[in-house]
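Engineer: structure, please.
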Amino acid sequence: MERPEAADTSESLYPGGNGEDRNPENRIQRPCPERKQVDEPEELQSAGTPDAAPESQHPLAGGRQARGCLQQGGVDSFDICIAENYKVTEITGKKHKKKHKKTLENVKMICAGNQMQLENVSPALVLEMLNNRDYLETKSEHREKSHRSEMHHDEDCAWIANVTNPKMVSLQLAMISDLAWNGEALQGGINSYLHNWLSSLFGNVAAKKIKPLMEEYYRLTSIRQPAFMAMPYGDTEFHSGEFGNELERYLYAYDLLKTKTANLERTLPADQRDGFFEIVKYPIFSAALIAEKELEAQEARDIARPGLFPNDDEAKASAAVSLNAFNTLKQLNAYYLKLGKGKWSSIIATNGAEMQAPQLPGTLSSKDIKLLMQDAFDRNQDLQPLVTFTKNITAKNAYDWTNAFQAPAAKGETAEKIQLKPLLGHSNNAVKLPKGAILRYKFVSSSIGDARFTLATIPSYLPYEKNMRVSVSIDGAEPVICQMKEDYNSKEWKMNHWRGQALKSFYVTLLDGYHTVEIKALDDNIIVDQWVLDFDVDREYYVFPVTR
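Structural biologist: Next up, the predicted model:
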């Protein structure tokens, strides 16, 4: 029996899709999220201790904001003229019921590069881009200042999103549309926006249950986007031999998320299930199946010895799990293409590299797959708690600081505050450090000897950023300067974006006991995600083993 057709959720792609009143006189301001306390250096202290700014604080507050060409009381309707090279040159349409034509001064392609397509960028990073004037305004390698003239109006600007599969990025498109209309549309923060957006689609009660699922989905895809799992991007650094098999541990997190998603789907009324499949279930299940398909294929390739695959039961078991995931993914895509009498079949992309058959060291029949699945790694039974494997390693999320010190303010100016960035990074709550701000961590270790310290930050998305330097001092020693910036579109830059983190490491020699780590931003646009201190300096792994 065919499922009843759900209400069309596509209105969320356009201004007004989140149900927000566009009239600023009627719009209710959303409350800011809870703030985490930070300390100021003694020389900057004043009455009271300042808070960390909420992640919603707009860096352009008080100044002009690039809001696109949807301006209240301005353009009644419009068309955008796009040349063959995707560059918008002008808009034509009606303004106050009169024909109107205007040349656009500033046109920004949002997520224009192959490594930065909107489908592969988390909503939190999209928001960070849209709130960054350096990203929005047109610059060149030879000009420090924007090409945008001083005498411009917001309706002279346009944002264009580079999208292959619009249904997979409904939230990101809603954010872009809302911010184009109103630069303060996300003043309450991305967590609040996500809840309100889900409420507009499924109601407040269901939204409260769906939101944790989407938060975990964004965390897992920030660790590795599905598109970057496929072989064209090379093997990942997931290592089955470390931390009790970190590869299977990552896939187990997806297993738990799939179970919770399926359980919630069964509680929804029939008229919401198609919409739930499109917005929630399909992104989660397809990401999980792509990860399983590619990582288990990687494991089979690593295990199998040349020419001996037919006799290697362990390699064949991983290959069977990979092929089973691939077959399930094909069934999922086929169901989606038929959903709602096939109304989305023309815009659902199911031919990307991540959707293709896994690359395996040999072939298996359908009968072999069923038999070998019984001998595969049992994630429910075989995984041990992560803390069991972290005796000589300390890993921290950046937000788990002991003390934080705000950046000093320049004379006559207000300093930017330390900001938490929910739904961003492997930690799912990265920390933006203004230039001069410091995070301090205190911890105890029983290990002695040489150790490798690795810092992880959010990779640069600015093509012409000059420096992204961070200093790290351990136990008050001379700071080590880490340059987190890689040349735009270089191999290292691409690998950082595939991973979702830029990494820099150095070596230290430590005694056992109490230690401190101080991380200081020496430049702008520094977003710290995680760090790790490992006394096994040759250990290879992908996910930092954070235990809290």
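
Engineer: use CA for all of it now, contacts and neighbours both
Structural biologist: OK.

Engineer: just how off-centre is the host helix or strand of residue 276 within its chain?
Structural biologist: Element membership for residue 276 (DSSP states H and E) is helix 270-276. For helix 270-276, the separation from the chain centroid amounts to 26 Å (computed by Cα atoms, centre = their mean, to the nearest Å).

Engineer: show me which residues of that helix are buried.
Structural biologist: Buried residues in helix 270-276, counting neighbours by 16 or more other Cα atoms under 10 Å, are found at 272, 273, 274, 275, 276.

Engineer: likewise for stretch 223-239?
Structural biologist: 223-231, 235-236, 238-239.

Engineer: so what touches it?
Structural biologist: By Cα atoms under 8 Å, 6 or more residues apart in numbering, the residues outside stretch 223-239 that reach it are 120, 245-247, 287, 290-291, 294-295, 298, 352-354, 359, 425-426, 498-500, 540-543.

Engineer: remind me what the strand or helix carrying residue 336 packs against, helices and strands.
Structural biologist: Per DSSP H and E: residue 336 is located in helix 313-342. With contacts taken as 3 or more Cα pairs under 8 Å, 6 or more residues apart in numbering; DSSP states H and E, helix 313-342 sits against helix 282-303, helix 366-373.

Engineer: give me the packing partners of the last one, helices and strands only.
Structural biologist: So the one you mean is helix 366-373. Packing partners of helix 366-373 (3+ Cα pairs under 8 Å, 6+ apart): helix 313-342.

Engineer: centre of the chain to the helix it packs on, how far?
Structural biologist: 25 Å.

Engineer: which parts of it are buried?
Structural biologist: By 16+ other Cα under 10 Å, the buried positions in helix 313-342 come out as 313-326, 328-330, 333, 336-337, 339-340.

Engineer: quick check: closest non-adjacent residue to residue 514.
Structural biologist: Take residue 514 and drop its neighbours on the chain: the residue closest to it by Cα to Cα, 6 or more residues apart in numbering is residue 444, 4.3 Å away.

Engineer: list the contacts for that neighbour?
Structural biologist: Residues near residue 444 by Cα under 8 Å, 6+ apart: 512, 513, 514, 515.

Engineer: this one as well, want them side by side:
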Amino acid sequence: MHAFARLCRILISLLASSFLLCSPVLAQSSPHDDWISSVVLPGSAVISDASKPTQIVLADGDAKVVQLAARDLATDLERVTGRHAHISSPSAIKSTSLILVGTLGKSPLLDQLVAAGKLDIGNLRGAWESFVVASVTAPMPGVDNAVVIVGSDARGTAFGIYELSQAIGVSPWHWWADVAPEKKAALYMAAGTRRFGPPSVRYRGIFINDEDWGLHVWAANNFEPEHKGIGPKTYAKVFELLLRLKANTLWPAMHAVSPPFNQLAANAALANDYGIVMGSSHAEPMLRNNVGEWKAAPESYNYVSNADGVRAYWEERLRSNGGYENIYTLGMRGIHDSKMQGPKTDIERRQVLETIFSDQRRLLNKYVNPDINQVPQVFCAYKEVLPLYRQGLQVPDDVTIIWPDDNFGYVRSFATAEERKRAGGFGVYYHLSYLGAPLSYLWLSTTPPALIWEEMSKSYDNGARNIWIANVGDLKPAEIGTEFFLQMAWDMQRWPLAQLSTYLRQWAGREFGATQATEIAAIMSEYYQLNYQRKPEHLQWWLPKESPRPSALSPDEITQRLAAFTQLQSRVGKVGKQLRADQQDAFFELVAYPVQASALANLRYFETERGNRAAAINADQQLQTINAHWNGPLAAGKWRGIMAAEPADDQWKSMRISKWQAPATDIVAAAPVAPVAPVAPPTASVVAMEAEQFQHQRANGSMRWELIPGLGRTGAGTMALFPTTAAAIPLAQAASTAPRLDYEFTLDGTDGAGNYQFSAYLIPTQPLSGTVLELAIAIDDGAPQLVQLDVKDGSAEWAQGVLNATRIASTPVGTLAAGKHQLHVYGIRPGIVVDKIVLHQGKLSSGYLGPVSASRN
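Structural biologist: Have a look, this model is predicted:
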């Protein structure tokens, strides 16, 4: 019986492996615990143990990026086991523990294993950036088993090598966040073949931006002063990180403080060695850093009056860099994120841009490839350019159109079904950091992974699959959001909605171990929720050039908010005491500092508002202390200069909060922080319910309401409509066919009856089409009525909405009698995300944050 069961398990395993190898889509999304072990398993291959040395074997003719990754794997093995691994060519193989790595067609040894039937690669050949990790039995005489990593192309091979590094316990952030791996005496890989790739998104990467106050200062004064800023030494570390995260694209730093990337030829050559595809931002066509490289007067960067000069400027870059693997940004904007100079009307701007497209593509024909369809090209419809596209700007069909977000994490545009037929496809440019109006956020990274998931899965489902770029600012401390963004880009199947809430726990387990993973994940989840309510960089309720005014929060809300932050700090302290000494730096960088800094920023601001001078000054001093730790002894001085609290200086004052100033007088002593308690709702008669607090729901055949955990200002999540590609349902059909959420409530007989208004508190998403978000509601047996919100993108209302992470859509519902009632919320158009629903008499407080009750208060 046991033998039969074992045979069944083997057959199931073989069938699963066969499916993975034949599948054209992603195949390995699970953690590595099931295939990496510290004890010998039947049929396992030795990665490293004390019995004999480990040898990493690769062909001399393989790509430089494969050689670099193999070198890193050898170092990673030593980090984990304390034993050095040797790198050699196939001609120098000895009877050792073997890790055979190589690219199809570049490694005769691996090609021979495939030809002999010892290595089954399935449909790997010709795939984009894909790889197989396998345990191969008897790959050669005298070798029982070997670990084999084979890639479809050079980047695929490198990704496979770094996949093994992560599997043995080395974090992708081992250098950038000082994450120390757990030491292990031995490492073995279970029998079997595992296939990875192709990626969900073809080009996946980051944009280093607004680097003036962190990354540049650190590089110029600490890490590589010889280059007076971010140079090849820093970029080498960035390139390695990208490969460890299975990313392949970089838009380099471009502010005036930074040396232009291509000013030093070594940078582009290094990117080529690492297999990184270089691009340039929305404001930098043809790989040109206009801020640092355009030496003529800024007004002469004008295609109407100086087309020959601008064209020659672009041509110079293509002559020097056209032989590398690049993505070319087409079009033209002004110097440093400003509007294009020259044309005066939108019609003229479209005409000039279409001429520019033609001229740029002729240059690409000449210097890059006579077949323009083989040259990766993008057009980023950012800021004032998006309306031009919507007005009819003709973009060549093979060019990828990149949709921007609104700079605050809400994607501004989505392709229609007809647009998705374009050969060039679509992509997304997404902000995890931003310098701009209405208020910047450059300091702490507080975009919830759940929001990244909601926006990027929606974008992917609506055709944005060719390029994703995240603006990560100074990169630190944006590690969590950056990795989640890139994980989604690599494998959209890894984080289905049902698994979204486990991301932080898996991340914490990898970085700090399973024992503390649940608590660290819970801390970071609350960190994101509290800071989603109001970012630390937005802790003033007036915009630049406006008169200062108090926050919109009530005294009770302020007390509750500060209490929540204080409790979070306490939990951080308790966890920190449980971690190993070699984990302390990483814990400070990834968890303790973000939590403490955001807590102290809130304490400083609100105690100032309450007039508690001593408490505010104390919070400011504590903030200065932890910043000094960042920029001083942390990691033996490694990060000196990397961290600057917002605002770091007086630059760009029109788009940043004011510098903090202590209250003039100490009105009262520091108020004791009360325990968290429900906040009293507004004084008007109110029935308020979190969106997920429905009693019943109804789906239809094409659309349904689903909970997005971890997204929203309060509660357990938000409710959104899926799939986001579903067709809208006419209002007349809502009652019979629309997906519905039912909420039960009771009005008492005293002051409960009367005229009511319905308000839906929405996440400030952009519509999938048009300018309006909409749903429908009905009370009891009433007919559905439409509830709409015109987002008025870029308006004052929109600005306050993204700062508060809330837009409110309201409609009158008439007189409600005392007694029991039922509210029906109908989903009629995807794209709307509901956080809270409220029925109320009178005006609601715009600052209301606290828990809500499903009864009248």
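
Engineer: sorry, back to before: what's the most distant pair in the buried residues of stretch 223-239 of the first structure?
Structural biologist: Spanning the widest gap among these are 227 and 239, at 19.5 Å by Cα to Cα.

Engineer: residue 375 of the second structure and residue 366 touch, don't they?
Structural biologist: No: Residue 375 of the second structure lies out of contact with residue 366 (Cα atoms under 8 Å); the separation is 11.4 Å.

Engineer: those two: which is more packed in?
Structural biologist: Neighbours per residue, other Cα atoms under 10 Å: of residue 375 of the second structure and residue 366, the larger number sits with residue 375, 19 against 16.

Engineer: who's in contact with the more buried one?
Structural biologist: Counting by Cα under 8 Å, 6+ apart, residue 375 of the second structure touches 327, 328, 364, 368, 369.

Engineer: the fourth one: how many residues sit nearby?
Structural biologist: Just to be clear, that refers to residue 368 of the second structure. As a burial measure, residue 368 of the second structure scores 21 neighbours (other Cα under 10 Å).

Engineer: and for the last one?
Structural biologist: When neighbours are defined as other Cα under 10 Å, residue 369 of the second structure has 16 of them.

Engineer: now the strands: where do they sit in the stretch 151-300 of the first structure?
Structural biologist: 157-161 (DSSP state E, counting those that start in this stretch).

Engineer: most neighbours among the contacts of residue 444 of the first structure, please name it.
Structural biologist: residue 515 (15 neighbours).

Engineer: what helix or strand is that residue located in?
Structural biologist: Counting by DSSP H and E, residue 515 of the first structure is part of strand 513-521.

Engineer: mean deviation, that strand versus the second structure?
Structural biologist: For strand 513-521 of the first structure, the mean deviation from the second structure after alignment is 1.4 Å (mean Cα distance after the TM-score superposition for the first structure).

Engineer: in the second structure, point out the residues matching that strand.
Structural biologist: Under TM-score structural alignment, the alignment places strand 513-521 of the first structure onto residues 819-827 of the second structure.

Engineer: quick one, what contacts the residue mapped onto residue 484 of the first structure from the second structure?
Structural biologist: Taking TM-score structural alignment, the alignment pairs residue 484 of the first structure with residue 789 from the second structure. Applying Cα under 8 Å, 6+ apart to residue 789 of the second structure gives the contacts 772, 773, 774, 808, 809, 810.

Engineer: let's go with 10 Å and repeat that
Structural biologist: When contacts are counted by Cα atoms under 10 Å, 6 or more residues apart in numbering, residue 789 of the second structure touches 760, 762, 767, 771-775, 807-810, 832.

Engineer: check the mean deviation of the helix or strand that it is a member of from the first structure.
Structural biologist: For residue 789 of the second structure, the host element (DSSP H and E) is strand 785-790. Mean deviation of strand 785-790 of the second structure from its aligned counterpart in the first structure after superposition (mean Cα distance after the TM-score superposition for the first structure): 2.8 Å.

Engineer: using the three-state scheme, assign residue 21 of the second structure.
Structural biologist: Classification of residue 21 of the second structure using DSSP: H, G, I helix; E, B strand; the rest coil returns helix.

Engineer: count the residues that sit near it.
Structural biologist: For residue 21 of the second structure, using other Cα under 10 Å, the count is 22.

Engineer: that one matches what in the first structure?
Structural biologist: Aligning on TM-score structural alignment leaves residue 21 of the second structure without a counterpart in the first structure.

Engineer: state the distance from residue 75 of the first structure to residue 113 of the first structure.
Structural biologist: 30 Å (Cα to Cα, to the nearest Å).

Engineer: ok, the two, which is more surrounded?
Structural biologist: More neighbours surround residue 75 than the other of residue 75 of the first structure and residue 113, with 18 against 11 (other Cα under 10 Å).

Engineer: find the nearest non-adjacent residue to the more buried one, please.
Structural biologist: Of all residues not flanking residue 75 of the first structure in the chain, residue 95 sits nearest, at 4.7 Å (Cα to Cα, 6+ apart).

Engineer: same question for residue 359 of the first structure.
Structural biologist: Residue 359 of the first structure sits nearest to residue 297 (Cα to Cα, 6+ apart), 6.5 Å away.

Engineer: one more: residue 71 of the second structure?
Structural biologist: Residue 71 of the second structure sits nearest to residue 87 (Cα to Cα, 6+ apart), 7.4 Å away.

Engineer: residues in contact with residue 170 of the second structure?
Structural biologist: Contacts for residue 170 of the second structure were tallied using Cα under 10 Å, 6+ apart; they are 73, 76-77, 79-80, 162-164, 179-182, 244, 510-511.

Engineer: distance of it from residue 513 of the second structure?
Structural biologist: To residue 513 of the second structure, residue 170 of the second structure is 12 Å away according to Cα to Cα.

Engineer: and what of residue 131 of the second structure?
Structural biologist: Counting by Cα to Cα, the gap from residue 131 of the second structure to residue 513 of the second structure is 28 Å.

Engineer: tell me which of these two has more neighbours.
Structural biologist: Between residue 131 of the second structure and residue 513, residue 131 has the larger neighbour count (other Cα under 10 Å), namely 32 against 18.
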